[in-house]
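Asker: show me how the following folds:
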Amino acid sequence: MKLKEELHSEANDDSSPSADAELFRTRDIEQARDWGTRTFCENELRNIDVRGELDARLMYRKYGSIGIGRMSYGGELRIRPTTFDDFYLVQVPLSGGEHITNGNQSVSSSPTVGSILNAGQQHEIVHTTGTEKLILRIDRGLVERLCGQHLGNDAQTRVEFDTAMPLDSAAGRRWASTMQWLFDYLDGTPSSSPLLAAQIEHMIGSLLLVSQASNHSLALNEDRSRSVTPAFIRKAEIFIEERAHEPITVGTIAEHVGVSTSSLYTGFRKYRNTSPMHLLKSIRLNRVREQLLKSDPRNTTVTAVAYQWGFAHLGHFTTYYKRWFGETPSETLAR
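Answerer: Purely as a prediction, here's the structure:
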């Protein structure tokens, strides 16, 4: 996709990025750093080749728990982002390449080798001249929640991916083409329905888990090879995910997927090692956390958010929440 000249923000433009789409082009390194901070996290940019000309560009669109973009810096730079705790960053070079270090680990990225920057780790990126890449920001909570669901437990499961992502394998090519599809799909498209957004988030997060090696790859592969999950289980999970804000019951779920409540309970116990209502509670707890993290404590209360997501007994809710996330909801809101 070509960047449209009439929409470029030049170096003297102080406008803020919009909520849905961000597009900038600048030759000023401080403005490029500022846009990177607004979109991702605090970062340090430094020109390596002082003779090279900076031409930083970013097209980025946020969509629920994911964000997709296409970016380049033109010249050769060293990028040192601060440690980010709440998202993973997937990078697929379209041209050129980058050298990424993470502690003692080093990866040379290219159009045949992508990369994933894990949440909670410190990275340094050397971006070579002429490099352009697709980038995907995906919320850590979404990935860890999906991983827990696939493994059959109720809680978020910490996920740590390998930094190097082979793009010349079948799985790598499938992932790269999916990122390109998502970028093209969201280009110039207004925000769609929450239902569709939830389905796309689920697809992208699940595809990342099965496409890229991680600390749970063996368990995820064993889970898939051990037995084929009945279609009604997946249909029920999607229904619960999309209707978590509604007062749904086990009977409602069973009726939607076309099985009896006993069959629904049996299926969830066998294939997910949980129950439909435990899954609903875990999703609602994660939604509460997401809302608290985004809210201003001056205008929001824990009680109001808990009630909104169906937790009528505040004492029980606080106990569940602390067990899930290791902190009280008030501590989350105060962040």
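
Asker: rest of the way, CA atoms for contacts and neighbours
Answerer: OK.

Asker: grab the nearest non-local neighbour of Arg158.
Answerer: Closest residue to Arg158 apart from its sequence neighbours, by C-alpha to C-alpha, 6 or more residues apart in numbering: Glu144 at 5.8 Å.

Asker: cool, and Tyr60?
Answerer: Computed as C-alpha to C-alpha, 6+ apart, the closest residue to Tyr60 that is not its neighbour in sequence is Gly69, at 4.0 Å.

Asker: again, but for Gly97
Answerer: Excluding its sequence neighbours, the residue lying closest to Gly97 (C-alpha to C-alpha, 6+ apart) is Ser110, at 4.4 Å.

Asker: quickly note the distance from the one you found to Asp49.
Answerer: Noted for Ser110: a distance of 20 Å to Asp49, by C-alpha to C-alpha, to the nearest Å.

Asker: likewise for Thr189?
Answerer: In this view, Thr189 and Asp49 are 38 Å apart by C-alpha to C-alpha.

Asker: which one of those two is surrounded by more residues?
Answerer: Using other C-alpha atoms under 10 Å as the criterion, Thr189 and Asp49 rank with Asp49 on top: 14 against 11.

Asker: residues near Asp162, how many?
Answerer: Neighbourhood size, Asp162 [other C-alpha under 10 Å]: 13.

Asker: now do the contacts for it.
Answerer: Contact analysis of Asp162 by C-alpha atoms under 8 Å, 6 or more residues apart in numbering lists 116, 212-214.

Asker: run this one through as well so I can compare:
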Amino acid sequence: MTGSFSSFATTHLAEAQSHLSNSYCEHRLAARSGAAIGFAHNCTSFGGQVFNTLTYGTEVEVTAEGFDGFYMLEMPIRGGVEVEIGRQQVASERGRALCLSPGRQLRSRWRAETYQLMLQISREAVAEAFERRAHRPMGEGIIFDPVVDLTKAHGRALSRAMRELAALAARAEGCNAPGLQLRVDEVVDLLVSNLPYFEGRSLVPERLFATPTHVRHAMMILRRELAHPVSIAELAQRLGVSERALYEGFERYYQTPPYEILTRLRMEAARPLVREGTEPLSRIAERVGMPHQGRFSAQYKNSFGVLPRADRRAARCTS
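Answerer: All right, here's what the predicted structure looks like:
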């Protein structure tokens, strides 16, 4: 396997911005007022993937547009990055990486002295791993829940693979080393197997890796009975586990507490009724277990960025 290696460093913000825009996608950079940057970027390209090390030296705000051709796994060695993805805000630090999915504008703030290992992964590599694991095509693509806990077993394996990638890429012959592709394959398989993901416009995360029986059964109950008031205590009792075990199961396997999953299920069930039907919104709210109209509308807007009445009007205009 052959590849290429490049290295670029500058103290000029405009040069760093131009370099990133030419290398990946359109970037806009804004450094803290009066601060000089210490930008350094090393890049090893091979087999359709790109391994990077990157630092700005100082605190920098970054806007990346046209981020639609690849996934990016970012693992801080020092410092951390706060990222805004649509209405979602997440952050990385030592012990917590981020896996950013294509298709959305990203805004981020790099803390001073942040230094990251970053792996750019092609859509094709993720699709192949997904199909191998799921035994079905990936379809339009998947969006990973971005936070990767590096203290968990799969996170530790990811961290080890990324550090091995960094060591291989640092060698003079690194861009020709067969071990690079092996490490990338390991990283992609770990991501697909262990991270919660979203398909299409779904609000509800899915997983390929086997989840515990009590978590799987809890998801089945929540889907089946979303119109009824279900307390977490009652749900745990029905499943024969403690509330703590139920919470920990959802946090570990979906990175989301069960009550938030229930809210997402309710919103997902409500949207087609709002957009495609004529039923009063108050009745739809009752049908999905949220009889308080004001709370239903507020949650709907929080989920979809638009109030239900406006969403219905927009759907009628486009039909």
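
Asker: wait, what's in contact with the residue nearest to Gly97 of structure 1?
Answerer: Taking C-alpha under 8 Å, 6+ apart, one finds 92-98 in contact with Ser110 of structure 1.

Asker: aligned to it, what sits in structure 2?
Answerer: Residue pairing (TM-score structural alignment): Ser110 of structure 1 is matched to Glu93 of structure 2.

Asker: how about Ile138 of structure 1?
Answerer: Aligned against structure 2 by TM-score structural alignment, Ile138 of structure 1 finds its counterpart in Ile121.

Asker: from Glu74 of structure 2, how far out is its match?
Answerer: 11 Å.

Asker: tell me which of those two has more neighbours.
Answerer: Taking Ile121 of structure 2 and Glu74 together and counting by other C-alpha under 10 Å, Glu74 has the greater number of neighbours (27 against 22).

Asker: out of everything not next to it in sequence, what's closest to the alignment partner in structure 1 of that one?
Answerer: Under the alignment by TM-score structural alignment, Glu74 of structure 2 pairs with Gln91 in structure 1. Nearest residue to Gln91 of structure 1, sequence neighbours excluded (C-alpha to C-alpha, 6+ apart): Ile135, at 4.6 Å.

Asker: compared with structure 2, how much does the helix or strand hosting the one you found deviate?
Answerer: Assessed by DSSP states H and E, Ile135 of structure 1 sits inside strand 132-139. Between strand 132-139 of structure 1 and its aligned stretch in structure 2, the superposed structures give an average distance of 0.5 Å (mean C-alpha distance after the TM-score superposition for structure 1).

Asker: what helices or strands is that strand leaning on?
Answerer: In this structure, strand 132-139 of structure 1 makes packing contacts with strand 66-72, strand 87-95, helix 170-186, judged by 3 or more C-alpha pairs under 8 Å, 6 or more residues apart in numbering; DSSP states H and E.

Asker: where in structure 2 does the shortest one align, residue-wise?
Answerer: It stands for strand 66-72 of structure 1. Against structure 2, strand 66-72 of structure 1 falls on residues 49-55 (TM-score structural alignment).

Asker: the matching stretch vs structure 1, mean deviation?
Answerer: Taking mean C-alpha distance after the TM-score superposition for structure 1, the mean distance separating stretch 49-55 of structure 2 from the aligned residues in structure 1 is 1.1 Å.

Asker: and that stretch, how far from the chain's centre?
Answerer: 18 Å (C-alpha atoms, centre = their mean, to the nearest Å).

Asker: stretch 133-147 of structure 1 now?
Answerer: On the basis of C-alpha atoms, centre = their mean, the separation between the geometric centre of stretch 133-147 of structure 1 and that of its chain is 2 Å.
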